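1. let's see this in three dimensions:
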Amino acid sequence: MNLVKAKARTQQVLFAFVGLAFSVTASADFGSYQSHTLKGQTLNVQTDQGNLAITLHNQQAMEISYQPEHIKQLPSFALSPTSTQPTTANFSSTKDQLHFGSEQLTVVVDKNPLTLSYQRHGKPLVKEESGLFVQDAIRGFRFSLDANEKILGGGQRVMGMDRRGQRMPLYNKAHYGYETESQQMYFGLPAVFSSNKYIIVFDNSATGNLDIGATEASILQFDAVGGRTSYLIVSGDSYPHLINGYTQLTGRQPLPPRWAFGNFASRFGYRSEQEVRDTVSKFREQDFPLDALVLDLYWFGKDIKGHMGNLAWDKDAFPTPVKMIQDLKTEGVNTILITEPFILTSSTRWQEAKDADVLATNANGDAKTFNFYFGNTALIDIFHQPAQAWFWSIYQELMLQGVAGWWGDLGEPEVHPDDSIHRLKDQVATGNEIHNAYGHEWAKMVYENQRRRFPSTRPMVMMRSGFAGSQRYGFIPWTGDVSRSWGGLKPQVELSLQMSLLGLGYTHSDLGGFAGGEKFDKELYIRWLQYGVFQPVFRPHAQEEIAPEPVFHDQDTQDILRPFIKLRYQMLPYNYTLAFENSQTGMPLMRPLFFEDEDNLALMDNSASYLWGDAFLVTPITSPGLTDVRVNLPKGVWFDFFTGARHLGGKTISQATQRDSLPVLVRAGSIVPMVAAVQSTQDYSSHELDLHLYMDKTVKQCFGKMYEDDGKDPQALELGRYELLEFAAHQRRTRTDIVLKRVHSYAKAETERQINIILHNQLKKPRNVRLGDKAIDFKFDPEQQRLTLSLTWTHVDTTVSVQY
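-> Here you go, the predicted model:
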């Protein structure tokens, strides 16, 4: 199809849509039942208003797709291509109802008027209040809420963990310099997470609203100006089980490359090749590990304005970029480049992009141009296949030069005219209809093309905005341009937890804060970076007036932070195992306290503390001058990670903190694998492995595990090219038995390891330590109450017996 014909077709489809959208009569229900058909895992119900398709995707999850006559339907963005698992579907019919589902989740279809309700194991779960409603171009759903039900969700917002009583816009939008309140931010999610253990995802990419009992206290309402009339529902027997079902439905996060768990150098921005080289040298000189350097927009232009869309090296500032990338890689530093989806009319690629028909159009089929901060521009039509091919060709060229990771910025898109026309495979959509899926489709394009073209690499795709299910494209979100202030630090746990509960487990912040901050606040900076050790990505980033990199601060700041950043590297075996768990079950790396006591609804409001995996409880310092913090301790026994102090759980404690420590507790019964710090994950090795066992008389058994692969193979799990170790300790009356097992191995696995076992809270010196019938040496520190013993392990099942 030539360009003239393509423009004509675009206008025809657009005008046809506009005519239909405003001819729909108001409807508060979906009419009356006429007939049904059952085929496999899908039940189709025909009414006098259209068809209702109910698909059982797995034991826990269903897709509910209302298909009214004459209502345009966009494709699903939330559903994973692998969402449907073979599942036995149960069905029964009576005069007034249809029952369809699994042992776990059942939908009850009332026939007249047609409404749906849901059961978990035969007990009421949640119900539609009136089902689908349509009013002109507005469409949506209404559900009834229980009186005491708490609702999380909606994605990135700063409004407290329980979002009940809030009405929030569903339109991804930048909020520069936010602090302790934000109703609308970079990455909204049209989804809710209920204390009753269900998730509902409104699979609609259009501009809309999520009203969680704000307008009507007992009603959850979703509405949008267009888009798909469909939702997904997931049920679980526990919160982790619920997340497992949700991520089975919408997709799970693939393992990032191991280097993504290291330290990043990042700022707005490095202006020259020499500055990049000098910065990397500074990290080595000051003995700070480093794994990645992020180049902001100066890599393609010397000024902030006027160059966006060049997407090619500014050779004046970066005369030998390929050699620079190679040299950095030799030092173990990976290069990440920023890209944006805007092509300025002043950029060197403007005419190329226009001629290639890769830009979103206006109603006449011409490139839609508009003004925003960076200049006069058009927007890449990321939904249009020719546009994707053109955009990917730029990424491919840069990857061939050695670029290792991508930073997609402004992908809400930050400015997106409502009347922009986007071309999907067989239809068109306006900016308003498709806005919230823009970043999602962009990430998909980068991820899938990289997996196809560079099959031996793991994509590292850091992006600011997306949709439900974006995690399946390796999506690593951050929390945007946060204020460089205590107010900016305070909501970061809330933001990460809310996103993690809905699959986006790598949500992190610009450590130290990004926006503003005329004067360096040393305490704030230290506290933010200390917290960063226990979040998914360690990436200080800020406007350059105050250096975000610790190596450019005073000696005292460096001396406090160096051990923390090295701790990040020491914890690589533990953190990488969390990533493995996330890729398999969707379990977040950062976990809310309410996972510990699912009957205590008050815990759902707590974002002052969180769990880092199963072993650590972290309470960031978010106010200046604090010498202690109040911590709501889950049941059990907990030890201060830095001092070893023992605390009995099930109560609120006051935990002391020092300038060079963070309130971090370790659960008794944990076994934490660690290694020595390295300059870069390029040098990573677990040949010598430290196993930290946190013992207590109240815990008779301790458990831990460790996942390992080569850190870069994207098919490691699929093809079994990984190692999985399991550790246990069993306390008996006269001895403690420590068991080491390798339950899975591969060709590149270590043939033997030097294992250093460190038993914390060891109250007395043992008589001896035996490996089979052989005594082994040990060291006992009575002051630290710590027992250390070492052995060479050949990976056969091994039991070490500590005898008293």
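2. okay, CA-based contacts and neighbour counts for the rest of this
-> Noted.
3. thinking residue 27 is in contact with residue 137, fair?
-> No - Residue 27 is beyond contact range of residue 137, at 11.6 Å (criterion: C-alpha atoms under 8 Å).
4. between those two, which one's more packed in?
-> residue 137 (18 against 15; other C-alpha atoms under 10 Å).
5. from residue 220, how far off is that one?
-> Separation of residue 137 from residue 220 (C-alpha to C-alpha, to the nearest Å): 20 Å.
6. for residue 117, same thing?
-> For residue 117 relative to residue 220 (C-alpha to C-alpha), the value is 14 Å.
7. higher neighbour count, the two?
-> When residue 117 and residue 220 are compared for neighbours, residue 220 comes out ahead with 24 against 19, by other C-alpha under 10 Å.
8. my guess is that one contacts residue 200. True?
-> No - contact criterion C-alpha under 8 Å: residue 220 and residue 200 do not qualify, at 10.4 Å.
9. can you tell me the element the residue nearest to residue 358 when sequence neighbours are not counted falls in?
-> Spatially, and ignoring its direct neighbours in sequence, residue 358 is nearest to residue 387 (4.1 Å; C-alpha to C-alpha, 6 or more residues apart in numbering). Element membership for residue 387 (DSSP states H and E) is helix 385-400.
10. another sequence for comparison is provided below:
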Amino acid sequence: MKRKSIVSLLLGTTAATLCLLVLPASGAVEDVNFDVSTKAPGYSVKGRRGAHKTKTGLEIPLELKHSHHHEGIDLYGKTIKDLVVDVDFETADRIHVKISDKDQKQVPVPDSPLGIERPRLRKSAKKRNYEFKYTEDPFGFQVIRKSDKAVIFDTTDYPLVFEDQYLEITTAVPDDANIYGFGETTIPHFRRDNVKNVTTIFARDAACPFYENIYGHHPFYMEIRDGKAHGSLLLSAHGMDVLTVEGRITWKVIGGVLEFYIFVPDDDKPNSVVQSYTDLIGKPMMVSRWMLGWHHCRWGYEDIDQVQGVIDGYKEHNIPLEVAWVDIDYMDTFQDFTFDPVNFPQERMIQLGHDLHANRQRYVIMVNAGKHYKSGYEGYEYGHDLDIFMKNPDGEEYVGQVWPGYTVYPDWFNPDVSKYWNKLIADWVELTGIDGTWVDMDEPAAFCLGSCGTGKKDQAPPSLEPWTLPQETQDQMYAEEEIAIKNLSNYVQDSRDLLYPNYAINNGHGNLSVKTGSMIAYHHGDIPHYDLHSLYGHAECKLTRDALIEHNKTTRPFILTRSSFVGSGRYAGHWTGDNASKWEYLKSSITEIFNMQMFGISYSGSDVCGFNDNTTETLCTRWQELGAFYPFARNHNAKQPIAQEPFLWETAAEATRTALAIRYALLPYYYTLFEESNRLGTGVWRPLIFEWPHVDAFLDNDDQILVGSDILLSPVVYENKTSVEAEFPPGIWYDWYTLETVDDQGATGKERAITLDAPLTHIPVHIRGGAILPLKTPTMLVEETFDSPYILLVALDDSGEAQGRLYIDDGHSLEPSETSDITFTFKNGVLKAEGDFGYSKPEKLDTIKIVGDIDATTASITDCSTPADNLELVKEDNAIVLQNAGIDLTASFTVRFE
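-> Here you go, the predicted structure:
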């Protein structure tokens, strides 16, 4: 594939200038085993005029290359001959390259809060960290990082295929590249390898099988090359396979357009890539303080007495419990917004909320996506009257099956659906007093193929759990459903095969419509579910958030979702779904949470101790230790396995008390990190490589976790282990429990590998030298913990210095009127607090603990509302401690240690 000419847009000047250049020759395209895609003719820049400048960048018309050998080729769909490439130089660190069909018949991600709100640009960014180049014949493009001239995105030696149901594009990467991201899928390792190299992205209800697509849809990745990071998003809601093989990344997409955003921060740091990415998709939601406490739930509690018994069990064993959850068990025949009159009677469910609130605890219960197809049920009748449910191609309501039986599905893209949802949510919250909503089964999930409930209103399906029926019965039901869905396809006014596209992505369920909404169900505007499928849960989260705010305009809403899309972190938190009580799932939870943090969903976690299967005492103990530090921390399991409340084993209870005492002490630090995440977009949990990208030893370290930049967790995640082979970054690290420095024996170069003792009830936790941590005295409840005075833990680095930050607001307001943002620095024996002190409620700093190389006996406080001189210091736990300082955190102050 020889280039006839090359056009380069030089981006270093204020005015974009077109020049003819020659790229270094790279030879013929190598055999990349692309099936038949290398037979595609490709595209060339169209016409004499060719590319032309726009206010925001470039517009490049493309036409299908013609030759007698390639005439009329259609690989998997209908080839689209005329394309347009729009290149927008949006910001200094973000370039947008969209390849779309000229006639705009392909369906992109909606430009709305239900999809993504694209930036409104008036002109291109003047200063840019990247250059853009493209070849004319065949068309390909490169994005080049200006700081080191590295080509970070390069399609020029690979085929471009653009058909109505098959799009393929490839970028070159180094052999054995350091790739992170692409999801949602359960994988054991954060860094992608070249072996398990096909990632399918398509929202799917599945119990977390390894290397398969599950609940979310996130076509974003980051690459770290020679210590420098960049990222890329293919903004598409269509199903796709992503191949990460040696030397390339290839996307194979079954619809839509090729819309790329490429992120090139000026400091080349991984955290800055995440910040740039969330500049586009939206920053993670700000949590309320109570959300950071410990949560507990189980599917399968027989009655409300069992729920109360669990709440009492936590209290009796002195284990914090902030939020009690109730799964679908509370519903009357599994119908949303109803109560089982015998086992979970309405008056007792309401009283449970009152009792929890009286004890300063919180209350969350579940809502599912599908609504029972039943006469007299408000969830159906009200929606039917408003005509807001998804439709079959014949115009009738699409009827699948979930827990209540036959179910209809709200069409979140219908402009009238907000009226429906606002009323149901507001009435429900008003009745129950719940503190948040758990949105489940929102891929959407379905237990049958197609509209299996058509014409069966008020009827019960053969089984609420069809997978438990004899295999012969299941096969017969599936065959009948397949005939019905094919018959409905006769009504489809679409030239595409929406049920069985010729290119079959590696979807875990095979048929795209299995266990989810039918691909030929329709949304408002006659858009097939095929084109919007992976947006369903995302859109529900947005409208649920709107409904909760409509009901209570002053308080941050709580939403937890199973299905997610690009930008869902703006609206909701996420848990990683129906994992299993196995050691490999304990280990993979680290990777999954790392991915969610990178995807902009900072409030995320996994079911602690596992959801499916029976846990063991040892596994649950180790999981409680780690799960106590998840950004979203909840023990949750299914109805079939044994109970796994942490107080059922003394080892688990002891480990939980110890780990949660650390978490609750760190609550001001966590809360400050979440404010930073909400403002900047960075993750609360971070892999070591994100903080030290030049340390090659950290490239594949996914056994350890940084909470922010200052707390290092080294959990045991392998069976029968009582020690951890931990890697320590440069500098001093202090043991949380003893405040002793880590033994640096065996240090090699920039990193240190050290064996840490970790008996069953112990999780190693370390503090970075150079950090100042705001702490509290931990209690059983979040608000009681925050009621205690602040403690500053000053951990000195090699130079005897440290710094930190504290964010304060009222802990719950959607738009807090008063906030404080305080920066602490310690240098030459002087601690200074400066910043914005807008929070007027008196917040006391009583204790300052300094760890490190310091020898002081007295302290004096000046420049504050409560000045004091010659305060006595005491020595304890390898630290010097100033007690009873009595400092009001309402103004700047200085503390001198002599």
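11. care to give me the TM-score?
-> Overlay of the two chains. TM-score (TM-score structural alignment, normalised by the length of the first structure): 0.86; 741 aligned residues with a C-alpha RMSD of 2.7 Å.
12. name the helices or strands packed onto the helix holding residue 387 of the first structure?
-> If you count contacts as 3 or more C-alpha pairs under 8 Å, 6 or more residues apart in numbering; DSSP states H and E, helix 385-400 of the first structure packs onto helix 438-453.
13. try it again at 7 Å.
-> Using 3 or more C-alpha pairs under 7 Å, 6 or more residues apart in numbering; DSSP states H and E, no helix or strand is in contact with helix 385-400 of the first structure.
14. who touches it?
-> 358, 380-382, 445-446 (C-alpha atoms under 7 Å, 6 or more residues apart in numbering).
15. the top strand by length along the second structure versus helix 536-551: what angle between them?
-> Criterion DSSP state E: the longest strand present in the second structure is strand 213-225. Between strand 213-225 of the second structure and helix 536-551, the angle comes out at 100 degrees (axes from the mean of the first three to the mean of the last three C-alpha atoms, to 10 degrees).
16. who are the neighbours of strand 213-225 of the second structure, in terms of helices and strands?
-> Short answer (3+ C-alpha pairs under 7 Å, 6+ apart): strand 213-225 of the second structure packs on strand 179-185, strand 198-201, strand 228-234.
17. could you check the angle it makes with strand 179-185?
-> Using the same axes, to 10 degrees: strand 213-225 of the second structure against strand 179-185 is 180 degrees.
18. what comes up buried for strand 213-225 of the second structure?
-> 213-225 (16 or more other C-alpha atoms under 10 Å).
19. now the two most distant members of those.
-> 215 and 225 (29.7 Å; C-alpha to C-alpha).
20. can you give me the buried ones in stretch 381-397 of the second structure?
-> Quick answer for stretch 381-397 of the second structure (16+ other C-alpha under 10 Å): 381-384, 387-393, 397.
21. please read the previous query as pertaining to stretch 323-342 of the second structure.
-> Those would be 323-332, 334-340, for stretch 323-342 of the second structure by 16+ other C-alpha under 10 Å.
22. which helix of the second structure spans the most residues?
-> helix 471-488 (DSSP state H).
23. which part of the first structure lines up with that helix?
-> Using TM-score structural alignment, helix 471-488 of the second structure corresponds to no residues of the first structure.
24. buried sites along that helix?
-> Here helix 471-488 of the second structure shows 477-478, 481-482, 484-485, 488 as buried, counting by 16+ other C-alpha under 10 Å.
25. helices of the first structure, start to end?
-> 3-21, 239-250, 273-285, 321-330, 350-355, 385-400, 431-434, 438-453, 486-489, 492-500, 522-532, 555-570, 572-585.
26. flag every buried residue along the first one.
-> For helix 3-21 of the first structure, burial by neighbour count (16+ other C-alpha under 10 Å) applies to 7, 10-11, 14, 17, 21.
27. likewise for the fourth one?
-> Within helix 321-330 of the first structure, the residues that qualify as buried by neighbour count (16+ other C-alpha under 10 Å) are 321-322, 324-326, 328-329.
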